[in-house]
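Enquirer: Sequence plus the predicted model coming up.
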Amino acid sequence: MKRRVFGLGAMSTLALAGCSSGPRLLRYDGPEVTSIVVNKGDRRMFLLNNEDILEAYDFDLGFSPVGHKQVEGDGKTPEGTYLIDRRNPRSQFHLSIGISYPNSRDRQIARALGKSPGGEIFIHGQPNNEKAKGRDWTAGCIAVQNKEIEQIYAMVRNGTVITLRA
């Protein structure tokens, strides 16, 4: 009987340990991030509280980084003003926060080309199951290091304005 209780306890402990092996979800109680500015050409992203820079990050982009995303599969990262609109704590790229691409203008441009505008544009960490393939390896997302996305995930709220510049 004691062996069975011990075995069940050990299995429970291992099961719970397996649940806690995901990304760290940090807490943030500093100044509010009121906007994000992404300078694609410089590969620099800034988290701002009004005019003050709270944090700055280097990043990788899509495999075709120059120009505004127009259609699904073009490997480009959007340019323009969007919102952070969702969060994924179980992302295949450590953690991720979603950007509200496509907007109505993006859909109109793609429709005129007879194509889909695509979507699923995120700021995210590194791949969970493989290594990133050099610089500008995403399909149009903004990729930072895992420790950085943990910090960004904690600091940025849904509804935050993000401006992506060439």
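Expert: Here it is on my side, so go on.

Enquirer: Only C-alpha atoms from now on, for both contacts and neighbour counts.
Expert: Fine.

Enquirer: tell me which element the residue sitting nearest the centre point of the chain falls in.
Expert: For the chain, the residue sitting closest to the mean C-alpha position, by Cα atoms, centre = their mean, is Ile123 at 2.1 Å. In the assignment (DSSP states H and E), Ile123 maps to strand 122-124.

Enquirer: Start from the N-terminal end of this protein and give the strands.
Expert: Remark: strands assigned in the chain by DSSP state E are 35-39, 44-49, 52-58, 80-88, 96-99, 122-124, 142-143, 161-165.

Enquirer: As TSV, the ones you listed with distance to Ala10 would be great.
Expert: Listed next are those as TSV, based on distance: least, Cα to Cα, whole Å:
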stretch	distance to Ala10
strand 35-39	46
strand 44-49	44
strand 52-58	42
strand 80-88	31
strand 96-99	33
strand 122-124	35
strand 142-143	38
strand 161-165	47
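
Enquirer: Please compare the first structure with the one that follows:
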Amino acid sequence: MPRVSVRSLLLACLVVLPLVLSAADQRIVVFKGERRLELQQDGKIAKTYRIGLGFAPSGPKTKQGDGRTPEGTYYVCVKNAHSQFTLSLGLSYPGPGDAARGLTAGTITKAQHAAVVAAHKRRTTPPWNTGLGGEIFIHGKGSGSDWTLGCIALDDADIKELFATIATGTVVEIRP
């Protein structure tokens, strides 16, 4: 068995522990009206990024194909290092609130509503194939205009930086 010096162990703890702790204290807040994404650390703004949104950015997403970016509180459920949009962070849209509205509007079934709620309780990926739409990502390929189908777009350098920092489970709040 290899010997590990106390110094090496302490150095490893000093490097790794802040990374583990920082992931738990991170949050992403998106301000749609201002086209801004904030990375927050311990409740303070750590970094701000310019964003592009869906091609119909006003209002919350209510159905597949509406071109809107959702509003509400979600979490990162998937990290895709092989995205056609450089890198991407998949969001847990639709959430329970979206599903409740969709059920009331007749956009989704009771079974689909139950599946969304169950996925959120397990902190897994909700169904992305309902009438509410899905596969909402924070990704690269440019923030200069509102061009996505509902995703949040950053410049490539920015998504590379954010992707390296964010863990699955990170809370993402999207405000109007």
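Expert: Good, I have the coordinates. Note that this is a predicted model, so its numbers are computed, not measured.

Enquirer: TM-score for these two?
Expert: After superposition, the two chains reach a TM-score (TM-score structural alignment, normalised by the length of the first structure) of 0.75; 134 aligned residues with a Cα RMSD of 2.0 Å.

Enquirer: Pro65 of the first structure is nearest to which of the strands of the first structure?
Expert: Taking Cα to Cα, strand 142-143 is the member of the strands of the first structure nearest to Pro65 of the first structure, at 10.2 Å.

Enquirer: what does the closest one correspond to over in the second structure?
Expert: Residues 152-153 of the second structure are where strand 142-143 of the first structure lands when matched by TM-score structural alignment.

Enquirer: Mean per-residue distance, the matching stretch versus the first structure.
Expert: With mean Cα distance after the TM-score superposition for the first structure, stretch 152-153 of the second structure departs from the first structure by a mean of 0.2 Å once superposed.

Enquirer: So which residues of the first structure form helices?
Expert: Listed in chain order, the helices of the first structure (DSSP state H) span 2-19, 104-112, 146-155.

Enquirer: right, and these - which one's nearest Asp85 of the first structure?
Expert: Nearest of these to Asp85 of the first structure, taken as Cα to Cα: helix 146-155 at 12.3 Å.

Enquirer: List the buried residues for that closest one?
Expert: 146, 148-153, 155 (16 or more other Cα atoms under 10 Å).

Enquirer: Give me the helices and strands touching that helix, please.
Expert: strand 96-99, strand 122-124 (3 or more Cα pairs under 8 Å, 6 or more residues apart in numbering; DSSP states H and E).

Enquirer: Can you find the partner of Leu54 of the first structure in the second structure?
Expert: By TM-score structural alignment, Leu54 of the first structure lines up with Ala46.

Enquirer: ok so, going back, can you redo the helices and strands packed on helix 146-155 of the first structure as CSV with distance to Arg165 of the first structure?
Expert: Converted to CSV, these look like this (distance: least, Cα to Cα, whole Å):
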stretch, distance to Arg165 of the first structure
strand 96-99, 14
strand 122-124, 15
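
Enquirer: how much space between Leu9 of the second structure and Val15 of the second structure?
Expert: Separation of Leu9 of the second structure from Val15 of the second structure (Cα to Cα, to the nearest Å) stands at 10 Å.

Enquirer: let me redo that: Arg50 of the second structure
Expert: Distance of Arg50 of the second structure to Val15 of the second structure, computed by Cα to Cα: 30 Å.

Enquirer: So for these two, which sits in the more crowded spot?
Expert: Applying other Cα atoms under 10 Å to Arg50 of the second structure and Val15 shows that Arg50 carries more neighbours, namely 19 against 10.

Enquirer: Cross-check the contact I'm expecting between the more buried one and Gly140.
Expert: No. With contacts defined as Cα atoms under 8 Å, Arg50 of the second structure does not count as touching Gly140, sitting 11.3 Å away.

Enquirer: who touches both of these two?
Expert: Applying Cα atoms under 8 Å, 6 or more residues apart in numbering, one finds that Arg50 of the second structure and Gly140 are jointly contacted by 154-155.

Enquirer: The second structure: which residue goes with Thr163 of the first structure?
Expert: Checking TM-score structural alignment: Thr163 of the first structure goes with Glu173.
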